[in-house]
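Student: Sequence and predicted structure below; questions after.
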Amino acid sequence: MGLGSTAKKIQALSDRAETMYKQVQKLQKRITGLEEKTDETNETVARLDHQLTEQRELLLAIAEEQGIDGEEILAEAAIDEADVDEPSSSERDATAGETTAE
């Protein structure tokens, strides 16, 4: 094997290493950007959660002032939401029939 052949192989290897290094740098920048965005999102969620808690307490206080049981209303809403999310027995039967028919 001649020196020219070896030099070409080394150059090709060097070119690939440089390309990979550039790709790694791009990935590092993307990861850093994603981490920053995640931190911002976490801060926003925490702030919104705090505001929601404050609003809930305020609404419950107003409801109590008006003689309304706010906790009871919230409990009923939770039950209604669970009923909407859960399929009815006829929907479950229809889905089961589709599964066995296939």
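Tutor: In hand now; what should we look at? Residues are numbered from 1 along each chain as shown.

Student: drop to CA atoms for contacts and neighbour counts, all remaining ones
Tutor: Noted.

Student: count of neighbours near the residue nearest to Ala63 when sequence neighbours are not counted?
Tutor: Of all residues not flanking Ala63 in the chain, Gly70 sits nearest, at 5.8 Å (CA to CA, 6 or more residues apart in numbering). Using other CA atoms under 10 Å, Gly70 has 18 other residues around it.

Student: do the same with the one 10 residues further on
Tutor: Using other CA under 10 Å, Asp80 has 11 other residues around it.

Student: also this one, for the comparison:
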Amino acid sequence: MGFGSTAKKLQKVTEMADKLYERFERLREQVNDLTETVEDTHGRVAELEAELAEQRALVEALAEKEGVDVEAVVGEADAEAASAGVTDSGSDGADGND
């Protein structure tokens, strides 16, 4: 076993390292893309939450002006949703993600 055998082994190790490096770079790109997507999504969700809060305030103000008991209506809707198996996923804004 001379230098030829060692050279072949080194060549195999080098090829494996190159493949691993390429795979690592693809993975890094995927993670970067995913991070961008998560950040974009977070921004859109924050905008939607703010818009929803504004709309809720307007609806509550209109309901109050018309003499509608907002709490009673929300309670009824929650009860109907619960009986239908639908869960409230934080419509009150208290989800802890602020």
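Tutor: Now that the structure is in, tell me what you want to look at. Worth saying up front: this structure is predicted, and the values here are computed from it rather than measured.

Student: Double-check the residue nearest to Ala63 of the first structure against Glu57; I have them as touching.
Tutor: No: applying CA atoms under 8 Å, one finds Gly70 of the first structure not in contact with Glu57, separated by 9.8 Å.

Student: before we move on, the earlier item: the residue nearest to Ala63 of the first structure corresponds to which position in the second structure?
Tutor: With TM-score structural alignment defining the correspondence, Gly70 of the first structure maps onto Val70 in the second structure.

Student: Could you report the separation of that match from Arg28 of the second structure?
Tutor: 50 Å (CA to CA, to the nearest Å).

Student: where exactly do the strands run in the second structure?
Tutor: Ranges of strands in the second structure, per DSSP state E: none exist.

Student: when you align them, which residue in the second structure goes with Ala17 of the first structure?
Tutor: So, by TM-score structural alignment, Ala17 of the first structure is matched to Ala17.

Student: should've said Thr44 of the first structure
Tutor: In the second structure, Thr44 of the first structure lands on Arg44 (TM-score structural alignment).

Student: Check the gap between its match and Ala72 of the second structure for me.
Tutor: For Arg44 of the second structure, the distance to Ala72 of the second structure - CA to CA - is 31 Å.
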